[in-house]
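Participant: Mind looking at a prediction? Sequence and model below.
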Amino acid sequence: MRHLEAFLDVVRYGNISAAARARNVSQPALSKTISDLETLLGVALFQRAGRRTRLTADGETLQTHALAAMRNLEAAVGGVSGQAAGGQVKVGVLPTVAGGFFPSVALEFSRGSADALITTVTGPNSSLIRMLRSGKIDLMVGRMPMARDMPGLSFEFLYEEPVLLVGRAEHPARDWPASKALRAYPLILPNSGAIIRQHVNQYLSTLGLAEVNHYRLTPVASCFPCSSRY
């Protein structure tokens, strides 16, 4: 248990120095605990990159199961001690979800769990997934990631929302076919790291507009007649 708690703290704080300060132990002592755990398992759990530590593939596997084990143990202790009620739920939500879908869900949850405190964190989908894996949040409401990012995570399909091509009401191209309008006017796109951008690129390709370098790139979440799943 001590080894797993130390391991999860290093993941949570990003490096051994920060984790040692949070645990009120010396850095050499925590380094030895991690080293002992790696020796017990016979694998390397971290890659050192300057002051930061990154999980290896074996480290990611251990993290997934260790988080689940710790949460199950906490639930078991709370259940037998009569202290299962209350607590805090940390939820990561996309900015587009934080102002629309999530508030009604949070209110409904609070009515059934009056003693629980809900805290929210907003950010890009990729950032929220990293926080979920590191244990900084308990769950997230975001776009469904690529298959390669799903191992170790469970998800539930909530809803599908359209992604639209939008212009002002008085725009001179409002009655044009989309392909003609997109060739004639600059376009605001989702940023290149957004999951939704892949759908946008596919849509452009169907119109013969794969050369997105012709367009002005601005980091917003908007744009096309396809769909995005949450």
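Facilitator: Structure received.
Participant: contacts and neighbour counts: CA atoms only from here.
Facilitator: Fine.
Participant: Now do the helices in the protein.
Facilitator: With DSSP state H as the criterion, the chain has helices at 2-13, 16-23, 27-41, 57-81, 95-98, 101-112, 125-134, 178-184, 195-206.
Participant: want to throw the ones you listed into JSON lines with distance to residue 221 and mean neighbour count?
Facilitator: Shown next, in JSON lines, are the helices of the chain (distance: least, C-alpha to C-alpha, whole Å; neighbours: other C-alpha atoms under 10 Å):
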{"stretch": "helix 2-13", "distance to residue 221": "29", "mean neighbour count": "19"}
{"stretch": "helix 16-23", "distance to residue 221": "34", "mean neighbour count": "18"}
{"stretch": "helix 27-41", "distance to residue 221": "41", "mean neighbour count": "15"}
{"stretch": "helix 57-81", "distance to residue 221": "30", "mean neighbour count": "14"}
{"stretch": "helix 95-98", "distance to residue 221": "8", "mean neighbour count": "15"}
{"stretch": "helix 101-112", "distance to residue 221": "16", "mean neighbour count": "12"}
{"stretch": "helix 125-134", "distance to residue 221": "12", "mean neighbour count": "19"}
{"stretch": "helix 178-184", "distance to residue 221": "17", "mean neighbour count": "13"}
{"stretch": "helix 195-206", "distance to residue 221": "8", "mean neighbour count": "17"}
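Participant: Take this one as well and set it beside the first:
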Amino acid sequence: MLLRHIRYLLAVAEHRNFTRAAEALHVSQPTLSQQIKQLEDVLGAPLFDRSGRTVRLTDAGEAYVRYARLALQDLEAGKRAMHDVQDLTRGSLRLAMTPTFTAYLIGPLLARFNSLYPGINLSVEEMTQDQIEAALAADRLDIGIAFTGSHLADIDSQTLFAETLSLVVSEAHPGFARQQSLDAQALGQQSLVLLSGDFATRQHIDLYCRQQGIAPRIAIEANSISAIVEIVRRGQLATILPEAITRELPGLRPLALQPALPQRTVALLSRKGAYCSAASEAFRALASAQ
């Protein structure tokens, strides 16, 4: 049984005449009659009484037409819903990002996206990069925001921008009132609060310290960017975080490291071959324009 069988059935039921129904459907009358006969054969009962001057539904036809109309209404509603998703009046988007992006990137980006597409339901999670890639591969996410580099085999990346890491201190920190930069050896003497070792940012910092031949003095480890920011803002500890965070959060000041930490390339991650919804495409376009 096909959708056209239901449309043909309802047209004949409405016009009570095969010829007029065929004209309304823009098909030949023999074709219409053949299709109705096929439907009756599938259902195992006659749907129309053809014995009079007009065609009328049989009792079986009356019962079936009621459900056929409901089914057609649901199909039409489904078509509208699909169009709604395509024009971004409805839909959903599952996002995840590594922790540093929650402090400076994702807030303004999601606020802008929501103002443009308020009908899109957003699900947002904070994860390590390994967790993001595993969730993408398992189709539990649509898009991840992380870094380029070595990825799982079925992960694609789209470059967004380069991120610079700096030493971050409180604006009121007395030891750095007039300094604009800090060399690696001085960094080795500074007490730090850093992300824990399972985060990509921390691994990037540890590699830099090994390359500079210094062992960082880690006073506190935390798995929360907001906690690290508050500790630095209210005390004498420093941290190493994206410089962009200092432009978004008050009470912080960046100091350039000499030599500088290598920049990291921020990217949108997705699963290779995954269906890309209209919401995903819109988010990609907005993120790329930042």
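Facilitator: Yep, that arrived. None of these values were measured; they are calculated from a predicted model.
Participant: Would you mind putting the helices of structure 1 into CSV with distance to residue 143 of structure 1 alongside?
Facilitator: Shown next, in CSV, are the helices of structure 1 (distance: least, C-alpha to C-alpha, whole Å):
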stretch, distance to residue 143 of structure 1
helix 2-13, 23
helix 16-23, 31
helix 27-41, 34
helix 57-81, 20
helix 95-98, 10
helix 101-112, 13
helix 125-134, 7
helix 178-184, 26
helix 195-206, 7
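Participant: Which among these is found nearest to residue 47 of structure 1?
Facilitator: The closest of these to residue 47 of structure 1 is helix 57-81. By C-alpha to C-alpha, the value is 9.4 Å.
Participant: can you give me the offset of that closest one from its chain's centre?
Facilitator: Counting by C-alpha atoms, centre = their mean, to the nearest Å, helix 57-81 of structure 1 is centred 19 Å from the centre of its parent chain.
Participant: How about stretch 21-32 of structure 2?
Facilitator: Per C-alpha atoms, centre = their mean, the displacement of stretch 21-32 of structure 2 from the mean C-alpha position of its chain is 46 Å.
Participant: ditto for stretch 199-216 of structure 1
Facilitator: 26 Å.
Participant: quick one on the thing from earlier: can you say which of the helices of structure 1 is nearest to residue 89 of structure 1?
Facilitator: helix 101-112 (10.4 Å).
Participant: mean per-residue distance, the closest one to structure 2?
Facilitator: Helix 101-112 of structure 1, aligned to structure 2 and superposed, deviates on average by 3.3 Å (mean C-alpha distance after the TM-score superposition for structure 1).
Participant: Show me what that helix is packed against.
Facilitator: Using 3 or more C-alpha pairs under 8 Å, 6 or more residues apart in numbering; DSSP states H and E as the contact test, no helix or strand touches helix 101-112 of structure 1.
Participant: hang on, the earlier thing: closest one to residue 165 of structure 1 among the helices of structure 1?
Facilitator: The nearest among those, by C-alpha to C-alpha, is helix 178-184 at 8.3 Å.
Participant: In contact with the nearest residue to residue 226 of structure 1 once chain neighbours are set aside, which residues are there?
Facilitator: Spatial nearest neighbour of residue 226 of structure 1, excluding adjacent residues (C-alpha to C-alpha, 6 or more residues apart in numbering): residue 163 at 5.3 Å. By C-alpha atoms under 8 Å, 6 or more residues apart in numbering, residue 163 of structure 1 lies in contact with 222, 223, 224, 225, 226, 227, 228.
Participant: what about residue 263 of structure 2, neighbour count?
Facilitator: The number of residues packed near residue 263 of structure 2 is 13, by other C-alpha atoms under 10 Å.
Participant: ok so, going back, from the contacts of residue 163 of structure 1, keep the buried residues only.
Facilitator: Among those, those buried by neighbour count (16 or more other C-alpha atoms under 10 Å) are 222, 223, 224, 228.
Participant: Residue 30 of structure 1 maps to what in structure 2?
Facilitator: Under the alignment defined by TM-score structural alignment, residue 30 of structure 1 is left unpaired in structure 2.
Participant: picking up where we left off before, what about the contacts of residue 163 of structure 1, which are in strands?
Facilitator: 226, 227, 228 (DSSP state E).
Participant: which residues does the residue lying closest to the second one once chain neighbours are set aside contact?
Facilitator: Okay, so that is residue 227 of structure 1. Using C-alpha to C-alpha, 6+ apart and skipping the chain neighbours, the partner closest in space to residue 227 of structure 1 is residue 162 (4.5 Å). Residue 162 of structure 1 is in contact with 224, 225, 226, 227, 228, counting by C-alpha under 8 Å, 6+ apart.
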